[in-house]
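Student: no FASTA, just this:
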């Protein structure tokens, strides 16, 4: 699965596992805040950060080796933040999707993780509400609920009533509280509106390509980018225009 930090704290019950995947191109503080939010809300025993391999809906991503390296650097800082906040979740950086040949379909990932953690574990896919709004465009999206819960952090302007009808119907049918997600293995939808963070990786890449964020000694890191990730980007000369 990759890098792990800390020890799970299941205390004899079924484990609670959250999976935060994405292109992470680059990983930013919004991703980390979402992970920490659900680590607390769901009292997770393990939080998995999973850089995507081949994204079916995206092209031209930065090489997987760089995205994985940036994720590991960001995970170091997130682990410190979580410990300082009293969160005891084990933090894992997984290479499952990067190592798998072919497109990275989330349903395949969740199927594999369900096999690994067993039928009783509370397994949750952690996403932003923008992804929830287009969940119906994902490959075999309804099958996700056979393996996991879907937990979404609302971004500013989110309105569930604007979701596509089929997604809205699933929200109505499946919505659960945090306690219900913690105590059941799969099949629910949780929407958390306490974070309200709106950070765009596309805008970050544009900022990184700008002159004011160049490689000179006076270069400034964009807001919302972990310092270690910024340094890696500079060292590897990524996102140059």
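Tutor: Nice, thanks for sending it over. Worth saying up front: this structure is predicted, and the values here are computed from it rather than measured. Numbers count the residues shown, from 1 in each chain.
Student: from here on, contacts and neighbour counts on C-alpha atoms
Tutor: Noted.
Student: pull out the buried positions in the helix or strand where residue 110 lies.
Tutor: Using DSSP states H and E, residue 110 maps to helix 106-117. For helix 106-117, a neighbour-count test (16 or more other CA atoms under 10 Å) marks 106-110, 113-114 as buried.
Student: residue 91 - that's part of a strand, no?
Tutor: Yes: counting by DSSP: H, G, I helix; E, B strand; the rest coil, residue 91 is found in a strand.
Student: gap between it and residue 222?
Tutor: Separation of residue 91 from residue 222 (CA to CA, to the nearest Å): 25 Å.
Student: C-terminal to the helix or strand containing residue 180, what's the next element?
Tutor: For residue 180, the host element (DSSP H and E) is helix 178-182. Where DSSP H and E defines the elements, the next helix or strand beyond helix 178-182 is strand 189-192.
Student: for that next one, the distance to its chain's centre please.
Tutor: In terms of CA atoms, centre = their mean, to the nearest Å, the centre of strand 189-192 is found 14 Å from the chain centre.
Student: show me what that strand packs onto, helices and strands only.
Tutor: strand 149-153 (3 or more CA pairs under 8 Å, 6 or more residues apart in numbering; DSSP states H and E).
Student: what angle separates the strand it packs on from helix 106-117?
Tutor: 120 degrees (axes from the mean of the first three to the mean of the last three CA atoms, to 10 degrees).
Student: list the contacts for the residue lying closest to residue 52 once chain neighbours are set aside?
Tutor: What sits nearest to residue 52 in space, not counting adjacent residues and going by CA to CA, 6 or more residues apart in numbering, is residue 23, at 5.0 Å. Contacts for residue 23 (CA atoms under 8 Å, 6 or more residues apart in numbering) come out as 51-53, 55, 61, 67.
Student: repeat for residue 208
Tutor: 214, 221-222, 239-240.
Student: do that again at 6 Å, thanks
Tutor: Going by CA atoms under 6 Å, 6 or more residues apart in numbering, residue 208 touches no other residue.
Student: now do the same for it: helix, strand or coil?
Tutor: helix.
Student: distance of it relative to residue 229?
Tutor: 12 Å.
Student: just the buried positions in the longest helix seen in the chain, please.
Tutor: Counting residues, the longest helix found in the chain (DSSP state H) is helix 64-84. Within helix 64-84, the residues that count as buried by 16+ other CA under 10 Å are 64, 66-68, 70-75, 78-79, 82.
Student: and what of stretch 45-63?
Tutor: Buried-residue list, stretch 45-63, by 16+ other CA under 10 Å: 45-55.
Student: got the residues you listed as a markdown table, with distance to residue 148 and secondary structure columns?
Tutor: Formatted as a markdown table, these follow (distance: CA to CA, whole Å; DSSP: H, G, I helix; E, B strand; the rest coil):
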| residue | distance to residue 148 | secondary structure |
| --- | --- | --- |
| 45 | 15 | coil |
| 46 | 14 | strand |
| 47 | 14 | strand |
| 48 | 14 | strand |
| 49 | 16 | strand |
| 50 | 15 | strand |
| 51 | 18 | strand |
| 52 | 18 | coil |
| 53 | 20 | coil |
| 54 | 22 | strand |
| 55 | 20 | coil |
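Student: below is structure B, check it against A:
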């Protein structure tokens, strides 16, 4: 059974860095389906500036034409804080207990994982694939993570992609991904200053932002 990847985020707005990260991790783990999961109410940061409807529309435009990416609306319509452990539990109920799931996270997000709601349960529900910058191997930054998180990493880390298909959850993969210095906050700042965001977001997303006068 091939794994299903999951990339969650506020996506305010979604940009090429998000999409390239998902593509790199999916290729590394031979994943044919990645759920792009815009969150409704993020628990760890301020609310999104764009509405849920706009962020959902931009995500849909961003992934159009890539058969690997699937838009997932499990969180986007919620008005209460969205916790990944609850979302993965819902996906497990929908997809079955044997389906391998791989949660995609960036290195910075992983370093704060022990602050997530019921974070240790994540490993019962999914594998983790951690994206990090090329030229910065894990040995250069892993000493900064919390001891409890390091314990999980040492116990669960695997360099064998087959393990992520052979079991439903519980392993950790580390992967250098294409470096793209793009952030949603930087895009919003450029728009507020009247600067171009072309080639930072998919062209269809660029047109949507212009047409709806978002972030300006």
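Tutor: Ah, there it is. As the structure is a computational prediction, the values presented were derived from the model and not from experiment.
Student: can you pull the TM-score for these?
Tutor: The TM-score (TM-score structural alignment, normalised by the length of the second structure) is 0.91; 210 aligned residues with a CA RMSD of 1.7 Å.
Student: circling back: and the furthest pair within the contacts of residue 23 of the first structure?
Tutor: 55 and 67 (12.8 Å; CA to CA).
Student: can you give me the end-to-end span of stretch 84-103 of the second structure?
Tutor: Termini of stretch 84-103 of the second structure sit 9 Å apart (CA to CA).
Student: that older thread, using TSV, lay out the buried residues of stretch 45-63 of the first structure together with distance to residue 163 of the first structure.
Tutor: Output for those, formatted as TSV (distance: CA to CA, whole Å):
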residue	distance to residue 163 of the first structure
45	31
46	30
47	27
48	27
49	26
50	26
51	26
52	25
53	27
54	26
55	23
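Student: neighbour count for residue 91 and residue 222 of the first structure, which is higher?
Tutor: Taking other CA atoms under 10 Å, residue 91 of the first structure and residue 222 do not tie; residue 91 has more neighbours (26 against 16).
Student: hmm, residue 47 and the more buried one touching each other?
Tutor: Yes: judged on CA atoms under 6 Å, residue 91 of the first structure makes contact with residue 47 at a distance of 5.0 Å.
Student: the counterpart of residue 238 of the first structure in the second structure and residue 38 of the second structure, how far apart?
Tutor: If you follow residue 238 of the first structure across to the second structure using TM-score structural alignment, you land on residue 214. In this view, residue 214 of the second structure and residue 38 of the second structure are 17 Å apart by CA to CA.
Student: which parts of stretch 109-126 of the second structure are buried?
Tutor: Those would be 110-111, 113-114, 116-117, 122-123, 125-126, for stretch 109-126 of the second structure by 16+ other CA under 10 Å.
Student: quick check: the farthest pair among the residues you listed?
Tutor: Most distant of these, by CA to CA, are 111 and 125, 19.1 Å apart.
Student: in the second structure, what residue sits furthest out from the centroid?
Tutor: Largest separation from the mean C-alpha position in the second structure: residue 194, at 28.1 Å (CA atoms, centre = their mean).
Student: helix or strand for that residue, which one?
Tutor: Using DSSP H and E, no helix or strand contains residue 194 of the second structure.
Student: aligned to residue 48 of the first structure, what sits in the second structure?
Tutor: In the second structure, residue 48 of the first structure lands on residue 35 (TM-score structural alignment).
Student: go on, residue 144 of the first structure?
Tutor: In the second structure, residue 144 of the first structure lands on residue 122 (TM-score structural alignment).
Student: do the same with residue 57 of the first structure
Tutor: Aligned partner of residue 57 of the first structure by TM-score structural alignment: residue 44.
Student: and the buried residues of helix 64-84 of the first structure, which is closest to residue 95 of the first structure?
Tutor: Closest to residue 95 of the first structure, out of all of the buried residues of helix 64-84 of the first structure and judged by CA to CA, is residue 68, at 7.8 Å.
Student: that closest one matches what in the second structure?
Tutor: Match for residue 68 of the first structure (TM-score structural alignment): residue 56.
Student: how about residue 123 of the first structure, what's its match in the second structure?
Tutor: In the second structure, residue 123 of the first structure lands on residue 101 (TM-score structural alignment).
Student: now do the same contact list for that match.
Tutor: 3-5, 126.
Student: roughly how far does it sit from residue 187 of the second structure?
Tutor: Where residue 187 of the second structure is concerned, residue 101 of the second structure sits at a distance of 30 Å (CA to CA).
Student: same question, residue 132 of the second structure
Tutor: Taking CA to CA, one finds residue 132 of the second structure at 21 Å from residue 187 of the second structure.
Student: repeat for residue 130 of the second structure
Tutor: 24 Å.
Student: ditto for residue 148 of the second structure
Tutor: Residue 148 of the second structure is 35 Å from residue 187 of the second structure, by CA to CA.
Student: compare neighbour counts for the two and give me the winner.
Tutor: Set residue 148 of the second structure next to residue 187 and count neighbours by other CA under 10 Å: residue 187 wins out with 22 against 10.
Student: ok, so of the buried residues of helix 106-117 of the first structure, who is nearest residue 170 of the first structure?
Tutor: residue 107 (16.5 Å).
Student: which position in the second structure pairs with that closest one?
Tutor: By TM-score structural alignment, residue 107 of the first structure lines up with residue 85.
Student: in terms of helices and strands, where is the residue nearest to its match when sequence neighbours are not counted?
Tutor: Spatially, and ignoring its direct neighbours in sequence, residue 85 of the second structure is nearest to residue 122 (5.8 Å; CA to CA, 6+ apart). When elements are assigned from DSSP H and E, residue 122 of the second structure belongs to helix 122-125.
Student: what residues does that helix touch?
Tutor: 85, 169-170.
Student: mean distance, it to its aligned residues in the first structure?
Tutor: The superposed helix 122-125 of the second structure is, by mean CA distance after the TM-score superposition for the first structure, a mean 0.6 Å from where its aligned residues fall in the first structure.
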